[in-house]
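>>> Quick one: sequence and predicted model below, then my questions.
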Amino acid sequence: MAKILKIYPENPQENLIAEVIKTLNNGGIIIYPSDTVYAIGCNIFDIRAMEKLAQIKKIKLDKAQFSIICNDLSHLSNFTRPIETSFFRFLKSKIPGPFTFILEANKNLPLAYKGHKTVGIRVPDHPIPQLIVEKLGHPIASTSIKDDDEVIEYSTDPELIAEKYDNLVDIVIDSGYGDNVASTIVDLTGGEPEIIRQGKGEI
């Protein structure tokens, strides 16, 4: 049964953030707010947690395209090939923000990402995921929460999200209503930035 933690973005309670970190370190799955839609995530270095995340999304882990959530660009060199100066400047101008950037992966990716040629990097403009990554000491793997209703597409009410995922996740962070527009996905693996999905962010 999922535990609901009311964590306020303006002043996140340290003891509750510490509980989230403990859960992630113990292989737990969390649902958390972002600057776009609510998302579901886990410890990127815990292969069992990653498999659990894939099961929740009803896909095989080796087919999963989970984003890597960072709190700044310092983790880029851990997971991606060197980036051209112009692209790096472009990235810096858009981060933090409602964007997922597709970059060429290097060979140091966590076990669950082995074999992936590219990886999606995201730095949300929201204090809670930034604080979680900072306190955890490394990024988390993440994917948006899609709604079964094709018209609604993304769930915004954390209480309804908690009901739906009650037996699938360990913690639901309630920070009030989320957005219903996902991030803009930008591919930076070619000669120039290419928008793969237009979402909340404008390029």
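Great, that's in hand.

>>> going forward, measure contacts between C-alpha atoms and count neighbours the same way
OK.

>>> mind checking how far the host helix or strand of residue 103 is from the chain centre?
For residue 103, the element it lies in under DSSP states H and E is strand 99-104. Its chain's average C-alpha position is 12 Å from that of strand 99-104, according to C-alpha atoms, centre = their mean, to the nearest Å.

>>> And the contacts of the next helix or strand after it?
Using DSSP H and E, the helix or strand that follows strand 99-104 in sequence is strand 118-122. The contact list for strand 118-122 (C-alpha atoms under 8 Å, 6 or more residues apart in numbering) reads 65-70, 80, 98-105.

>>> which one among those residues gets closest to residue 47?
Nearest to residue 47 among the contacts of strand 118-122 is residue 66, at 12.9 Å by C-alpha to C-alpha.

>>> so the closest one touches residue 139, yeah?
No. Between residue 66 and residue 139 there is no contact under C-alpha atoms under 8 Å: 11.8 Å.

>>> of the two, who's got more company?
residue 139 (26 against 23; other C-alpha atoms under 10 Å).

>>> ok, now which ones touch the more buried one?
By C-alpha under 8 Å, 6+ apart, the contact list for residue 139 reads 43, 44, 68, 69, 70, 71, 75, 133.

>>> Please check those and keep the buried ones.
43, 44, 68, 69, 70, 71, 133 (16 or more other C-alpha atoms under 10 Å).

>>> possible to save these as TSV with distance to residue 33?
Shown next, in TSV, are those (distance: C-alpha to C-alpha, whole Å):
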residue	distance to residue 33
43	16
44	18
68	15
69	12
70	14
71	14
133	13
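
>>> next up, a second structure to put side by side with the first:
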Amino acid sequence: MARYYDVHPQDPQPRSISQLVAILRDGGLIAYPTDSCYALGCALDSPDGAERIRAIRRLDDRHHFTLVCAEFAQLGQFVHLDNSAFRSIKAATPNPYTFILPATKDVPKRFAHPKKKTVGVRIPQHPVVQSLLRELGEPLLSSTLLLPDHEEPLTDGWQIKEELDAVVDAVVDSGECGTDPTTVVDLSEGYPEVLRVGAGDPDRFR
């Protein structure tokens, strides 16, 4: 049964954040709100977190996981940035964008695209996510909480708990967030290609 956390959207309770980080450090999987929509997330060293996300969403190994980072300075450890990508991401974040870039050696192979060796990165604005990331001290491995039989991501924390009670370890409820996932921009070839239009304005990359 998943633990349920009612967390203030602007001033997250430190005790709740600490308990959620403890779950993540213990290998757990959480459902949490972002500045675009709900997502599933686990720590990078979770032994089965990625496979649990794949099972919930029925994803294959070509799915691009996203590393959700607290700040721009973290990106260089996990993705290769040329000058153009550096400037584009710096100017656009924090905001609801996911950027696809070549992964560094610090990204486990099972998280990167098997052929392209790329991974998604993003820097969200949501205060709850920022609090989680700061206390965790590393990115979250994450994916949009879009279930296979749903046209849109789930938006209500209690409904998410009812739907996923047996397959996640915790649900964070900070009120409803949006139904639009991030806008996905592929920068891996040296130029921007918008792969998905979502909450972030795509025009700056066209």
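Okay, I see it. Treat the numbers as computed from the prediction; the structure is a model and nothing was measured.

>>> Superposing both, give me the TM-score.
The TM-score (TM-score structural alignment, normalised by the length of the first structure) is 0.91; 199 aligned residues with a C-alpha RMSD of 1.6 Å.

>>> on that earlier part again, please tabulate the contacts of residue 139 of the first structure in JSON lines and include distance to residue 109 of the first structure as additional columns.
Shown next, in JSON lines, are the contacts of residue 139 of the first structure (distance: C-alpha to C-alpha, whole Å):
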{"residue": "43", "distance to residue 109 of the first structure": "13"}
{"residue": "44", "distance to residue 109 of the first structure": "10"}
{"residue": "68", "distance to residue 109 of the first structure": "10"}
{"residue": "69", "distance to residue 109 of the first structure": "13"}
{"residue": "70", "distance to residue 109 of the first structure": "14"}
{"residue": "71", "distance to residue 109 of the first structure": "17"}
{"residue": "75", "distance to residue 109 of the first structure": "11"}
{"residue": "133", "distance to residue 109 of the first structure": "17"}
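
>>> Residue 171 of the first structure: which of these is nearest?
residue 43 (13.3 Å).

>>> I'd guessed the closest one sits against residue 50; true?
Yes. Applying C-alpha under 8 Å as the test, residue 43 of the first structure and residue 50 come out as touching, 7.4 Å apart.

>>> shared neighbours of these two, anything?
Counting by C-alpha under 8 Å, 6+ apart, the contacts common to residue 43 of the first structure and residue 50 are residue 141.

>>> Can you tell me the centre-most residue of the second structure?
Compute the mean C-alpha point of the second structure, and by C-alpha atoms, centre = their mean the closest residue is residue 142, 3.5 Å away.

>>> That residue: helix or strand, and which one exactly?
Per DSSP H and E: strand 140-144 holds residue 142 of the second structure.

>>> packing partners for that strand?
strand 39-43, strand 66-68 (3 or more C-alpha pairs under 8 Å, 6 or more residues apart in numbering; DSSP states H and E).

>>> Can you give the contact residues for the longest one?
When you say that, I think you mean strand 39-43 of the second structure. 24-25, 27-33, 49-50, 53, 138-145.

>>> try 6 Å this time
Defining contact as C-alpha atoms under 6 Å, 6 or more residues apart in numbering, one finds that strand 39-43 of the second structure is touched by 24, 29, 30, 31, 32, 49, 140, 141, 142, 143, 144, 145.

>>> residue contacts, the first one?
In other words, residue 24 of the second structure. Applying C-alpha under 6 Å, 6+ apart, the residues near residue 24 of the second structure are 42, 43.

>>> ok, it to residue 80 of the second structure distance?
With distances taken as C-alpha to C-alpha, to the nearest Å, residue 24 of the second structure is found 26 Å from residue 80 of the second structure.

>>> cool, the fourth one as well?
Residue 31 of the second structure sits 28 Å away from residue 80 of the second structure, taking C-alpha to C-alpha as the criterion.

>>> again with the fifth one
Shown here: residue 32 of the second structure relative to residue 80 of the second structure, a distance of 27 Å by C-alpha to C-alpha.

>>> what do you get for residue 186 of the second structure?
13 Å.

>>> In terms of neighbours, single out the busier of these two.
More crowded of residue 186 of the second structure and residue 80, by other C-alpha under 10 Å: residue 186, with 22 against 16.

>>> which one in the first structure is aligned with the more buried one?
Taking TM-score structural alignment, residue 186 of the second structure has residue 187 as its aligned residue in the first structure.
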